[in-house]
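In: I would like the atomic coordinates for the input below:
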Amino acid sequence: MDGTIVDTEPYWMTAESELVRSWGGTWTHDDGLTLVGNGLEVSAAVLQSRGVDLDIATIIDKLTDRVTEQLAEVGVPWRPGGQDLLREVREAGIKTALVTMSFRRMAEQIASYIPFDPFDVIIAGDEVEHPKPHPEAYLTAAQRLGVQASASIAIEDSLGGLASAVAAGTIAIGVPHLVPLPETGDHTIWPTLEGRTLGDLCALASERAAEAPQA
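Out: Below you'll find the predicted structure:
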């Protein structure tokens, strides 16, 4: 979600910076980049190490509340091409899941701003035991959709998210945003979703199926 469908990462960085500064610390843009794609519990622990003297749950609530406020004040900053591709996939009757480390209340808020029914399933950060880069979130999404992870396509913008998608066995696409993503044989890199279509997804799935070892 964050950084792939919506460009909320700057909102999270603002929330992190404000919280750390309120406890007398400093938080830079580069500090914020290190948390991109992390589970919120992991991020909260990092903020604790930077002087935020609150428990993990309270830190997460404060960050989420501040991002929610910015969404209401500034608006939803959509990433290029994401909604158009999602709409085409949905109109074709393909099952979809939103797999995010943001908590469910924020995931549902973002989904509600999309002007069509975007997802069959939402897997949020407060609903998994192991955050990305662990594969649990993607494996859970595939299970709830009733599909094989290996027959699913995952689109990610962060290192942790991409690692999670690859570990789950999906056909993983990395769309770099704030952090660079490596070129490896484990995933495909698309510079943007702008102009990408269902045909591109189908072609990639066919290509990967052809590359798979035959039983």
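In: please count neighbours and contacts with C-alpha atoms only from this point.
Out: Noted.
In: where does the nearest residue to residue 86 once chain neighbours are set aside sit: helix, strand or coil?
Out: Nearest non-adjacent residue to residue 86, counting by CA to CA, 6 or more residues apart in numbering: residue 118, 7.0 Å away. Using DSSP: H, G, I helix; E, B strand; the rest coil, the structure places residue 118 in coil.
In: is residue 118 in contact with residue 87, as I believe?
Out: Yes - using CA atoms under 8 Å, residue 118 is in contact with residue 87, at 7.2 Å.
In: where exactly do the helices run in the chain?
Out: With helices called from DSSP state H, the chain shows them at 9-22, 29-33, 40-49, 56-74, 82-91, 104-112, 136-145, 159-167, 198-211.
In: one more, please, to line up against the first structure:
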Amino acid sequence: MTAQFPAAVLWDMDGTIVDTEPYWMSAQTALIEAHGGSWSHEEAMDLVGSGLWRTAQAMQAHGVSMSEDAIVSLLSERVMEQISASVPWRPGAMELLKALREQGIRTALVTMSIGRMAEHVRAFIPFDAFDVVISGDSVTNAKPHPEAYLAAAEALGVAAGDCVAIEDSTTGVASAAAASVVTIGVPHYLPLDDSPAHVLWPTLLGRRPGDIAEVFALHRETGARASERRHSQSHSTPSQTERPPMTPRFTS
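Out: Coordinates of the predicted model:
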């Protein structure tokens, strides 16, 4: 199979590039406890990959008497403070990101963190990592809505279907897949077995641009064959609706 590189690779941030989920959870717990409430690990896990304003609403439901914007700002500040003390890079993420840039492949950061936190993390990357940054405060609809990924593709001037996304959460995978982006799921805190990810990788460690090109090429080939079958079926038996075949997944 001839390698076919995507027009761009679109990266999630929290849990994919940096392992900030423990930072968010500790910030959430501290805020709720300061207002006399309690916060369980299960409740924190339910917010992994969600938009920050949904998190703010959960904080309010647990007794935090602050506005949503104030909660988002405070939590973000506390997480940025922790990042400044120690940047928790995910295995293989920086190496793959750098290799993509050296290959000349365009990249975007697509995160539900606010813009200044995205830029805070970006500042610790020792090379020009992204052409575009789409943040949670620059879109109307948070993941799993496809708006953020569609906005990233539009900002890059490419078709969403010509891009690959790398995501770690169920909401993030759902967002990218809904935007017709070829989606690589790299599960971390949550399983992605039942997600619409086209491929699951256990880690980014050791992955190279060629691996992404192979995933992209395979998806385009299987997608084209599925489209041809649906077209043929629509002419032969219009009363039936064909489900497209499952896209093969790599797990190695």
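In: hang on, the earlier thing: any idea how many residues pack against the equivalent of the residue nearest to residue 86 of the first structure over in the second structure?
Out: Residue pairing (TM-score structural alignment): residue 118 of the first structure is matched to residue 129 of the second structure. The local packing of residue 129 of the second structure (other CA atoms under 10 Å) involves 18 other residues.
In: tell me the contacts of residue 129 of the second structure?
Out: 97, 98, 101, 107, 122 (CA atoms under 8 Å, 6 or more residues apart in numbering).
In: what's near enough to touch the second one?
Out: Read it as residue 98 of the second structure. Residues near residue 98 of the second structure by CA under 8 Å, 6+ apart: 127, 129.
In: aligned partner of residue 74 of the second structure in the first structure?
Out: Counting by TM-score structural alignment, the partner of residue 74 of the second structure is residue 62.
In: against residue 54 of the first structure, how distant is its match?
Out: Distance of residue 62 of the first structure to residue 54 of the first structure, given as CA to CA, to the nearest Å: 10 Å.
In: and for residue 46 of the first structure?
Out: 12 Å.
In: one more: residue 114 of the first structure?
Out: Distance from residue 114 of the first structure to residue 54 of the first structure, by CA to CA: 34 Å.
In: same thing with residue 118 of the first structure?
Out: Applying CA to CA to residue 118 of the first structure and residue 54 of the first structure gives a distance of 36 Å.
In: repeat for residue 204 of the first structure
Out: To residue 54 of the first structure, residue 204 of the first structure is 45 Å away according to CA to CA.
In: then residue 99 of the first structure?
Out: From residue 99 of the first structure to residue 54 of the first structure the distance is 27 Å (CA to CA).
In: those two - which one has more neighbours?
Out: Between residue 99 of the first structure and residue 54, counted using other CA under 10 Å, residue 99 has the larger neighbour count: 24 against 14.
In: right, and that one touches residue 122 too?
Out: Yes - between residue 99 of the first structure and residue 122 there is a contact under CA under 8 Å: 6.2 Å.
In: overlap of the contact sets of the two?
Out: residue 141.
In: just the terminal-to-terminal distance for stretch 42-50 of the second structure.
Out: Note: stretch 42-50 of the second structure ends 14 Å apart using CA to CA.
In: which part of the first structure lines up with it?
Out: Residues 30-38 of the first structure are where stretch 42-50 of the second structure aligns, taking TM-score structural alignment as the criterion.
In: check stretch 138-149 of the second structure too.
Out: Aligned by TM-score structural alignment, stretch 138-149 of the second structure corresponds to residues 127-138 of the first structure.
In: could I get the buried residue list for the matching stretch?
Out: In terms of neighbour count (16 or more other CA atoms under 10 Å), stretch 127-138 of the first structure has its buried residues at 131, 132, 133, 134, 135, 136, 137, 138.
In: contacts for that stretch, please.
Out: Contacts for stretch 127-138 of the first structure (CA under 8 Å, 6+ apart): 37-39, 99-101, 103-104, 123-125, 149, 159-168.
In: switch to 6 Å and redo it
Out: Stretch 127-138 of the first structure is contacted from outside by 39, 160, 161, 163, 164, 167, 168, using CA atoms under 6 Å, 6 or more residues apart in numbering.
In: just stretch 103-115 of the first structure next, same as before
Out: Outside of stretch 103-115 of the first structure, the residues within contact range by CA under 6 Å, 6+ apart are 124, 125, 126.
In: ok, so of these, who is nearest residue 210 of the first structure?
Out: Sorting these by how near they are to residue 210 of the first structure, with CA to CA, puts residue 124 at the top with 32.4 Å.
In: do I have it right that the closest one meets residue 97?
Out: No - the pair residue 124 of the first structure and residue 97 does not pass the contact test of CA atoms under 6 Å, sitting 10.3 Å apart.
In: which position in the first structure aligns with residue 114 of the second structure?
Out: Using TM-score structural alignment, the equivalent of residue 114 of the second structure in the first structure is residue 103.
In: report the buried residues of stretch 62-74 of the first structure.
Out: For stretch 62-74 of the first structure, a neighbour-count test (16+ other CA under 10 Å) marks 63, 64, 66, 67, 68, 70, 71 as buried.
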